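J.: With the input below, show me the fold.
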Amino acid sequence: MSKQIPVHDVTPPPAKGDRSFDLYASREKIYTRAFTGLFRRLRMAGGAVLFLLYFGTAWLSWNGRQAVWWDLPERKFHIFAATFWPQDFALLSWLLIICAFGLFFITVFAGRVWCGYTCPQSVWTWIFMWCEKITEGDRNQRMKLDKQPMSGNKLMRKTAKHSLWIAIGLVTGLTFVGYFTPIRNLIPEMLSGGADGWAYFWVGFFTLATYGNAGWLREQVCIHMCPYSRFQSVMFDKDTLIVSYDPRRGESRGPRKKTQDYKADGLGDCIDCTMCVQVCPTGIDIRDGLQIECIGCAACIDACDSIMDKMNYPKGLISYTTEHNLSGQKTHLLRPRLIGYALALLAMILLFAWTVAHRSLVELDVLKDRTLYRENQEGHIENVYTLKVMNKAQTEQTFVLSADGIDGLRFAGKQEVRVSAGEVLALPVELSVPPEKLPSSTNEITFRIQSVDDPSVHNDTPSRFIGPSIR
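T.: Here you go, the predicted model:
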């Protein structure tokens, strides 16, 4: 009989009130401090452009309709002069792949700058933080206000903040739905109670989603919900630009007077003011090194540079740099991975642009009748088809239909049709051929369609012509 090795738990019991052994850590609210600087101005300029595009594009008109309109009931997707159909769905998939490769490229080159400057979660969070500042005050005032018992002043400030948050969320939700239901009609219909129930649902949903994500969850979305923070590390290398603290210059940290000879006292340039921590939207200390929570927004760079200015120290204690640079080695901007992503991205963009520019503006679908074949009065073998002609152009077109592939093939039915812009026309046709002309029982044929108004608009669709078995 084998003996078991005795196991004893030697973990010391936690002290009273000590929560260091808890598997769950409750969230600590982050109070960000106001700051100014170059990267903040860049972020504000970029955010303004994004806001203008998002909120402004929905109000643009093009040829009597909304310029950008995803008309789901009619299965039409209007983007200025172009109209896309479900048959063009592959283009959307292609576009998403291009965006993914663009994100990979920028991440290899400059880390999470997408997150810090252009991600909707970050942009809307910065706006909500600004609302917080103008209603409740700066960092210390907000911390003091939250510790106070409820009062008339506190209730008024909190109400003003949440009212602004809800208002921004409502405008965001209305604009989003306005890309699917023309916004010039949507708003009056919603105010009068005449809008569709789904419109109210989706406006409410996106209002609450914006309010919750940018107002309450904030950094939790970036840290725990966004998958990008998890797989970014596999795209980083030692030549990737990241926001980093220079420990060779900054250590040892410590407070000092502006006129103090801190070098003689063994101190570095970091005065341990924690300004970099106070402005961070995710609440991290960049001096601890690269962390998954860092979104590359450079708020800590602006804050640190302002302190360096006040102390008459050189800027750049915290900066966009690389691991190679921090260790005193040479940074390689051009490297195989970055070049590979760039070439793949460029090739996909060019192919996508060529495909969009040369896509056919007429769609021809061929449905063969269930009856395999029949013999007409002339003794010819006849097949029946239904042709569906879709005019994807912006104007009415006249099309000519034809079929070939077998000698002596005759086309019975309308060969010239006029189709309105965006119309789908179903057209029955019969093809016949003398039996002696049939090379086999199953024959490949091609239906052709071409616009009379614009010969460059054409399309071909293969089909089959069925006849009797030939022995």
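J.: C-alpha from now on. contacts and neighbour counts both.
T.: Will do.
J.: Next, the residues that contact the helix or strand encompassing L387 from outside, please.
T.: Secondary-structure assignment from DSSP states H and E places L387 in strand 381-391. Residues outside strand 381-391 that contact it (CA atoms under 8 Å, 6 or more residues apart in numbering): 361-369, 371-376, 397, 419-435, 465-467.
J.: before we move on, what about stretch 184-194?
T.: Outside stretch 184-194, the residues touching it (CA under 8 Å, 6+ apart) are 59, 174, 178, 195, 200.
J.: one more to line up against the first:
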Amino acid sequence: MSNDKKDKTSKQPKEQVIQLYQGAKRIHPKMAKGRFANLRILAILATQFVFYVIPWFNWSGRQAVLFDIPERHFYIFGLSLGAGDLIYLTMLLIISAFGLFWWTTIAGRLWCGYSCPQTIYTEIMLWIDHFVEGDRNKRLKLDKEPWNFRKIRIKFTKYLIIFAVCAWTGITFAGWFTPIREFVPALFTFQAGGGSLFAAAFYGFMTWLMAHQMREQVCKYMCPYARFQSAMFDKDTLIISYDEERGEPRGARKKNAKKEDLPLGDCINCTMCVQVCPVGIDIRDGLQYQCIGCAACIDACDEIMDKMNYPRGLIRYTTESVLEHEYTDADIKKRLLRPRVLGYGAVLLVAVIAMITSIAFRQTLEVDIIKDRGVMLRENNRGWLENAYNLRIINDSEREQVLTAEVSGFDEIMLTGLPSEGLKVPARETITIPVQVSTIPEYADKGSHPIEFRFTYREADSNETNTIVEKASFIGE
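T.: This next block holds a predicted model:
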């Protein structure tokens, strides 16, 4: 072949394969050790104790915490809430929202790093990975190995443990909505209800999908909080930051090299902060929305700083104002006493006080007066005009209540249909009772007349009474 032909051949572009989509590579973070890692472990143990253990507690002969959706009744230790108390769910959501806003303004994404279920279950899955497959290097090496008996055995063991954790998580989740002491035996004897089975299977599957399969992808691409958190950040919000002024220029050096003799900053470019990050970012690139505030990079960097005999804090919890030398980390008042924090805190405090006060003074028995449209007006055997009503009585308490009633609105008026000794309303039940109100025809001329029901109720074994007043109307001739 001539030189001209060789030149033409060498100048031809090589064929390339361009992929429009490339799957995300599995991140294998190194296990971090340190004070913040210990705090995360404590947070996981505390939250999972609540989730896995609390449903097994009993309170006054029933499950201590139970959200009984079919019966439309919620039990939270000594507090019993019925369908009429859904307003408290709205108040709880408002409190949670403003609590998150307030906390994010002060401390950034500490919720994500220590308490978010996605973070917690991802951490549990990483523990399983580390326990079965080994540390980060061993896991990376195992993934590159061809499939053989050893790899199949290790992977099968890991997935067996993951399946057990996810299955029990799903069962526990269902146990918050159906009595768990009945559900678990029924599950293993194939007698559990379809709704409970679906809830357990769905939550267990989602635990596997989110915490094991997708992991950091949920935090990076699916979580809305990661997207709007910056709206609540300011220069005084506590965030995890790399001290660029101290760390740059970065570079490797010998351990015994004197710091003052090197034209380098404190960062030795070991990349340990990247290796321990569960979402795979480099904190040295600045604040990123993917950062969940778990502080694994702080523990890793502090360990390296200790080995190099450098002061800790190259990566630390701090604020932009501190990094810009407007004040120091110790000056916490300037960080807390600012309008945004005080505003969110005031709204949160008002909402909490309102909810506690409302629950403390709420009526445990409710009465709805429903006019019987089938009997608008009739004459009874005494010759009086009579209207018919249905009383829907809701007993949200866990004790039987005795109800008596009287009615007013005319000089001569009579209420019939209730026992003279009082109506017994069973605990946690709703009953409907037909009653009649009658008066002398001369008092009730044509049209609607306002009347008032006064209900008095007490616990069956108590003399302390409560009163409910409800307004209604009487149709005259």
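J.: quick one: what's aligned to D246 of structure 1 in structure 2?
T.: Using TM-score structural alignment, the equivalent of D246 of structure 1 in structure 2 is D243.
J.: For the nearest residue to that match once chain neighbours are set aside, which residues are in contact?
T.: Nearest non-adjacent residue to D243 of structure 2, counting by CA to CA, 6 or more residues apart in numbering: L314, 5.4 Å away. Counting by CA under 8 Å, 6+ apart, L314 of structure 2 touches 242-243, 246-247, 266-267, 301-302.
J.: how about L314 of structure 2, what's its match in structure 1?
T.: Using TM-score structural alignment, the equivalent of L314 of structure 2 in structure 1 is L317.
J.: next one: L287 of structure 2
T.: For L287 of structure 2, the equivalent position in structure 1 is taken to be L290, counting by TM-score structural alignment.
J.: which residues sit in contact with that match?
T.: 242-244.
J.: so of the residues you listed, which ones are in strands?
T.: Counting by DSSP state E, the part of the contacts of L290 of structure 1 found in strands is 242-244.
J.: which among the residues you listed gets closest to T331 of structure 1?
T.: Nearest to T331 of structure 1 out of those is I242 (CA to CA; 12.3 Å).
J.: Surely the closest one touches I318?
T.: No. Taking contacts as CA atoms under 8 Å, I242 of structure 1 lies outside contact range of I318: 10.1 Å.
J.: Distance check, A421 of structure 1 against L317 of structure 1.
T.: 61 Å (CA to CA, to the nearest Å).
J.: Trace S122 of structure 1 over to structure 2, please.
T.: S122 of structure 1 maps onto T119 in structure 2, with residues paired by TM-score structural alignment.
J.: Can you name the helix or strand that its match falls in?
T.: Going by DSSP H and E, T119 of structure 2 is in helix 117-133.
J.: mean distance, that helix to its aligned residues in structure 1?
T.: Compared with structure 1 after fitting, helix 117-133 of structure 2 deviates on average by 0.5 Å (mean CA distance after the TM-score superposition for structure 1).
J.: so how far is G293 of structure 2 from the residue nearest to D243 of structure 2?
T.: Separation of L314 of structure 2 from G293 of structure 2 (CA to CA): 16 Å.
J.: Show me what stretch 88-108 of structure 2 is in contact with.
T.: Contacts of stretch 88-108 of structure 2 (CA under 8 Å, 6+ apart): 110, 229, 232-234, 236-239, 293, 335-336, 340-341, 344-345, 347-348, 351-352, 355.
J.: Kindly name the residues of structure 1 that line up with it.
T.: So stretch 88-108 of structure 2 is aligned with residues 91-111, judged by TM-score structural alignment.
J.: And the matching stretch, what's buried?
T.: For stretch 91-111 of structure 1, the neighbour count (16 or more other CA atoms under 10 Å) marks 98, 101-111 as buried.
J.: Can you find the partner of T271 of structure 2 in structure 1?
T.: The alignment partner of T271 of structure 2 in structure 1, by TM-score structural alignment, is T274.
J.: actually I162 of structure 2, not the one I wrote
T.: By TM-score structural alignment, I162 of structure 2 lines up with W165.
J.: Surely that match and N213 touch.
T.: No. If you go by CA under 8 Å, W165 of structure 1 and N213 don't touch, sitting 10.8 Å apart.
J.: Number of residues surrounding the residue nearest to A199 of structure 1 when sequence neighbours are not counted?
T.: Excluding the flanking residues, the one nearest A199 of structure 1 by CA to CA, 6+ apart is V177, at 7.0 Å. For V177 of structure 1, the neighbour count with other CA atoms under 10 Å is 21.
J.: Please identify the buried residues of the helix ranked longest in structure 1?
T.: If you go by DSSP state H, structure 1 has its longest helix at helix 152-178. Neighbour counts over helix 152-178 of structure 1 (16+ other CA under 10 Å) mark 154, 157-158, 160-162, 164-166, 168-170, 172-178 as buried.
J.: quick one: it to structure 2 mean distance?
T.: Mean for helix 152-178 of structure 1 is 0.8 Å (mean CA distance after the TM-score superposition for structure 1).
J.: list the helices and strands that helix packs on?
T.: helix 38-57, helix 120-136, helix 183-192, helix 197-210 (3 or more CA pairs under 8 Å, 6 or more residues apart in numbering; DSSP states H and E).
J.: relative to helix 183-192, how tilted is that helix?
T.: Counting by axes from the mean of the first three to the mean of the last three CA atoms, to 10 degrees, helix 152-178 of structure 1 points 130 degrees away from the direction of helix 183-192.
J.: For the stretch 251-400 of structure 2, which segments are assigned as helices?
T.: Listed in chain order, the helices of the stretch 251-400 of structure 2 (DSSP state H, counting those that start in this stretch) span 272-275, 296-308, 320-323, 333-336, 339-360.
J.: Throw the ones you listed into a markdown table and include mean neighbour count and distance to V50 of structure 2, thanks.
T.: Below are these laid out as a markdown table (neighbours: other CA atoms under 10 Å; distance: least, CA to CA, whole Å):
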| stretch | mean neighbour count | distance to V50 of structure 2 |
| --- | --- | --- |
| helix 272-275 | 22 | 31 |
| helix 296-308 | 21 | 25 |
| helix 320-323 | 17 | 36 |
| helix 333-336 | 14 | 30 |
| helix 339-360 | 14 | 22 |
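J.: after the strand holding L387 of structure 1, next one along is what?
T.: Sequence order places strand 397-404 as the next helix or strand after strand 381-391 of structure 1, per DSSP H and E.
J.: Many thanks, we can stop here.
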